[in-house]
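Colleague: got a predicted model here, sequence first, then my questions.
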Amino acid sequence: MASNSDHTSHSSNTVSSTDESASSESGGRPELPEECRSQPGTDHYAATVELPVSIDEAFAYHERPGCLNRLTPPWESVQVEHSDQSLAPGSRVVLKTKIAGIPVRWKARHVWYDPPHGFADVQDSGPFARWAHQHLFESLDSNRSQLTDAIEYKLPAGVAGKVFGSGKARRTIEAMFAYRHRVTQDDLQMMADYPMSPKTIAVSGSSGLVGDALCTTLTLLGHKVMTITRGDHGDEGSIAAWGDPAEFEKFESVDVVVHLAGKSIASKRWTPELKEQIRESRVEKTQALCEGLAKLQTKPPVLICASATGIYGNRGEEVLTETSPDGDDFLADVARPWEDACQPAREAGIRVVNTRFGIVLSPKGGALQQMLLPAKMMGGKLGSGRQWWSWIALDDVVGAIVHCIQKEETNGPVNFVSPEPIQNREFAKVLGEVLNRPALFPAPAFALRLALGEMADSLLLASSRAVPEQLQQTGYKFRFTDLKECLRTLLGKDLKPATQATA
């Protein structure tokens, strides 16, 4: 997996939609259709990224279900409303997005398909007067390839659109493809770093922030994903682990179980009833799952079970590793039996990893999503601001889970945090800088306690200076170790490919 310094793009010569190398009429390859050929009065953009896998593997990644969702920038308000899950000519995609707050449907159609050399799509209706996008793949050697995204576009409203919108459109396109290329390069570097035969991986909590990203990425890497549901019966793609006992036999064909399900701890103020629901959803469900896995004739070799750095409690300046003692607050009292509930699986010979998540960063959900509005309103530190926050980018959560699946030496508790925890006041300052807003207005501790009760002390004011000792000792390479770079990438601020070609 590439580290922060490994992200490089390589410029190509200007790629126009009439480039014969894109269609290569010789050799029986399909000719580029008229819809993709250059028209007068349009703008062109192209950028190229080198990929650490063969051309066939690079193309296969883009062809698998979920690729569009995976490569959609998280700061964009975009939803896939419909997809034929195909790149073949005639297949269609409908996206829901917003332009200046106005809902827009973007309808696109694939018009050219030449595996593994490329594919192309055009806009049928949407925010542009014209949009034609070629995805061009080239082999560099048996283990390296490159991808060029070549766009021909035209803004609506004629001269006025070009005068007033061209700068914003170009910056948006640059940021989008800088993000897409980084994610593609990182994911395929992960494929190269962790070569695995296709596995069947069962995931609970698949609709959550981590679960959704994990299921999509595993599918793009060529694995079969089955969801673990709470219903009475599953289907061919799911397992009702806490329903019909006969359903449990499906785990016999599973290679890895990833158990992420649990009631949200931050959805509303804690009451005695809610605290019991939080505990039950983690401890009792995990206990039942692990007891069932232990009884199987053919057991999954690996169980990855969620946990949290909340197990350490409020520890001030103390640096916390996986061997640090537990805390004594509510979250610690949940996490401790949560991890202990995996004991039946351990005793049955299943390798168990307890992923102690820190603050998972993504604008799509979780803490960062909730912090964005206050930060844009120049909100600052919480309480004293001296409390340590252990954070991790969502993509590193996914990457570290893949690492733990493959690395047999990972076992027991593993801190899922970046190597550089940061104090809350510095976190607020960095977020403000990325958003171009000063972090001026602190939130006093008494006000947070008044609004949130016990939750304020456990989630916002507690200090947890956890470090990822196990991940680092077993060789995991983080995508993000610098908070500012992480936030810039997640929020699309000042992102540009290292090099690009334009016309």
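Modeller: Structure's in. What do you need? Residues are numbered from 1 along each chain as shown.

Colleague: going by C-alpha atoms from here, please, whenever you check contacts or count neighbours.
Modeller: OK.

Colleague: surely Val430 meets Lys484?
Modeller: Yes - assessed by Cα atoms under 8 Å, Val430 is found in contact with Lys484 at 6.1 Å.

Colleague: comparing these two, which residue is more hemmed in?
Modeller: Legend: neighbour count by other Cα atoms under 10 Å for Val430 and Lys484, higher for Val430 (20 against 16).

Colleague: tell me the SS of the more buried one?
Modeller: Under the three-state scheme (DSSP: H, G, I helix; E, B strand; the rest coil), Val430 adopts helix.

Colleague: again, but for Thr298
Modeller: For Thr298, the secondary-structure state derived from three-state DSSP is coil.

Colleague: for Leu260, see how far away Gly310 is.
Modeller: Using Cα to Cα, to the nearest Å, Gly310 is found at 16 Å from Leu260.

Colleague: and Asp326, by the same measure?
Modeller: Taking Cα to Cα, one finds Asp326 at 21 Å from Leu260.

Colleague: which one of those two is surrounded by more residues?
Modeller: Set Asp326 next to Leu260 and count neighbours by other Cα under 10 Å: Leu260 wins out with 22 against 19.

Colleague: report the contact partners of the more buried one.
Modeller: Counting by Cα atoms under 8 Å, 6 or more residues apart in numbering, Leu260 touches 203-206, 210-211, 305-306.

Colleague: repeat that for Ala345.
Modeller: Ala345 touches 290-291, 293-294, 303, 351-352, counting by Cα under 8 Å, 6+ apart.

Colleague: identify the farthest-apart pair in these.
Modeller: Glu291 and Arg351 (14.2 Å; Cα to Cα).

Colleague: between the two, who's got more neighbours?
Modeller: More neighbours surround Arg351 than the other of Glu291 and Arg351, with 20 against 17 (other Cα under 10 Å).

Colleague: put this next to the first one:
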Amino acid sequence: MTRTVVIAGASGFIGSYFTRRFLEEGWQVRTVGRDVSADAQWHDDGGITKSLDGAELLVNLAGRSVNCRYDERHRREILDSRVLTTRALGRAVAACAEPPRTWINSSTGTIYRHADDHPQSEASGELGTGFSVDVARAWEDELAAAVAPDTRKVALRIAIVLGAGGVMSPLQNLARLGLGGHMGPGTQKFSWIHVEDLFRVVLFVHQRAELTGPVNAATPYPVDNRELMSLVRQSMGVPFGIPTPAWLLEAGAVLIRTQTELVLKSRWVEPRKLLDAGFAFEHPTLADALNDIAKQVPKPSLP
């Protein structure tokens, strides 16, 4: 019997990767999104319910990119793209005659405070403050509020996802331009996960009914920003990189319409539940992950 997964938000970097990998693993894939190519669109509750009915697994990756300035319009778009889509899925799951066994809903490791003193696990981690944390709380609250007695709901607090695309593209571009030095103090922690390991985490969580509540999805071996940029340069074959002080990052962020939080916040996320359950990372160290990713990216030509 063919297993069916529904991926909401399948058109993005992670969603596209997941779609390909689930198909390679023999799953039937249905999608929910804004594109006309999706099996169901967000405005169609009946279509979403039809897609979910009889599916084994629901994976919600929907959410507007946070790589922008946090003005009023973008704040509303970021919040709504997470909360309202989760709410729509909750209505659809409740209406299913045969609802999914597992609902894995994206959340973010950014929910934890700026941490440069010790890692933040699911049990001992301290939640932070500010807009990004407020969004993460609202996101998880919406999942918790969904009425789905026959569906196990898991909020996956995902660290920065690395792969051929996504966040790697701007970092690699900086390295190519000789600007791949450390950013700000360089001591801020960088928690991350390879996109293939994130896919494997989703399957792992689905297969283990004992995993409930929020689950941190991050490698157990984070690095600081200084080591991150050094390894990016090495993987790209670039011998040097000029550091960028915090004041210059602030000025540059305004010009390119983004937020310095994305590189200056110290994210130290510990995947305690995954480790205790026996999950083994395929790409546990950043050097290995970046070398794997670099194989898919042309190296710059140097004089």
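Modeller: Here it is on my side, so go on. Since this is a predicted model, take the numbers as computed values, not measurements.

Colleague: just the TM-score for the two chains, thanks.
Modeller: Here the TM-score for the pair of chains, by TM-score structural alignment, normalised by the length of the second structure, is 0.90; 292 aligned residues with a Cα RMSD of 2.1 Å.

Colleague: mind checking which of the contacts of Ala345 of the first structure are in helices?
Modeller: Secondary structure from DSSP state H places 290-291, 293-294 of these in helices.

Colleague: can you pick the most crowded of the residues you listed?
Modeller: That'd be Leu293 among those, by other Cα under 10 Å, with 24 neighbours.

Colleague: quick one: the equivalent of that residue over in the second structure from Arg152 of the second structure, how far?
Modeller: Residue pairing (TM-score structural alignment): Leu293 of the first structure is matched to Val93 of the second structure. Computed as Cα to Cα, the Val93 of the second structure to Arg152 of the second structure distance reads 11 Å.

Colleague: can you tell me what part of the first structure stretch 169-176 of the second structure aligns to?
Modeller: So stretch 169-176 of the second structure sits over residues 369-376 in the first structure, by TM-score structural alignment.

Colleague: show me what contacts the match of Leu293 of the first structure?
Modeller: So Val93 of the second structure contacts 49, 52-53, 99-100, 147-148 (Cα under 8 Å, 6+ apart).

Colleague: narrow those to those in helices?
Modeller: Of those, the ones assigned to helices by DSSP H are 49, 52.

Colleague: show the buried residues in the contacts of Val93 of the second structure.
Modeller: By neighbour count, with 16 or more other Cα atoms under 10 Å, the contacts of Val93 of the second structure hold 49, 52-53, 99-100, 148 as buried.

Colleague: picking up where we left off before, mind giving me JSON lines with the contacts of Leu260 of the first structure and columns for distance to Ile392 of the first structure?
Modeller: As requested, the contacts of Leu260 of the first structure are exported to JSON lines (distance: Cα to Cα, whole Å):
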{"residue": "Val203", "distance to Ile392 of the first structure": "20"}
{"residue": "Ser204", "distance to Ile392 of the first structure": "21"}
{"residue": "Gly205", "distance to Ile392 of the first structure": "19"}
{"residue": "Ser206", "distance to Ile392 of the first structure": "19"}
{"residue": "Val210", "distance to Ile392 of the first structure": "12"}
{"residue": "Gly211", "distance to Ile392 of the first structure": "15"}
{"residue": "Cys305", "distance to Ile392 of the first structure": "17"}
{"residue": "Ala306", "distance to Ile392 of the first structure": "14"}
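
Colleague: preserved in the second structure, out of the residues you listed?
Modeller: Retained in the second structure by both residues aligned by TM-score structural alignment, their matches' Cα atoms under 8 Å are the following of those: 203-206, 210-211, 305-306.

Colleague: trace Leu320 of the first structure over to the second structure, please.
Modeller: For Leu320 of the first structure, the residue aligned by TM-score structural alignment is Gln120.

Colleague: could you find the closest non-adjacent residue to that match?
Modeller: Using Cα to Cα, 6 or more residues apart in numbering and skipping the chain neighbours, the partner closest in space to Gln120 of the second structure is Val269 (5.0 Å).

Colleague: list the residues that contact the equivalent of the one you found over in the first structure.
Modeller: Aligned by TM-score structural alignment, Val269 of the second structure pairs with Ala466 of the first structure. The contact partners of Ala466 of the first structure, by Cα under 8 Å, 6+ apart, come to 309, 319-321, 390, 415, 417, 421.

Colleague: out of the residues you listed, who's nearest Val334 of the first structure?
Modeller: Nearest to Val334 of the first structure out of the contacts of Ala466 of the first structure is Thr309 (Cα to Cα; 11.3 Å).

Colleague: mind listing what the aligned partner of that closest one in the second structure touches?
Modeller: Matched by TM-score structural alignment, Thr309 of the first structure corresponds to Gly109 in the second structure. Going by Cα under 8 Å, 6+ apart, Gly109 of the second structure touches 157-159, 216-217, 267, 269.
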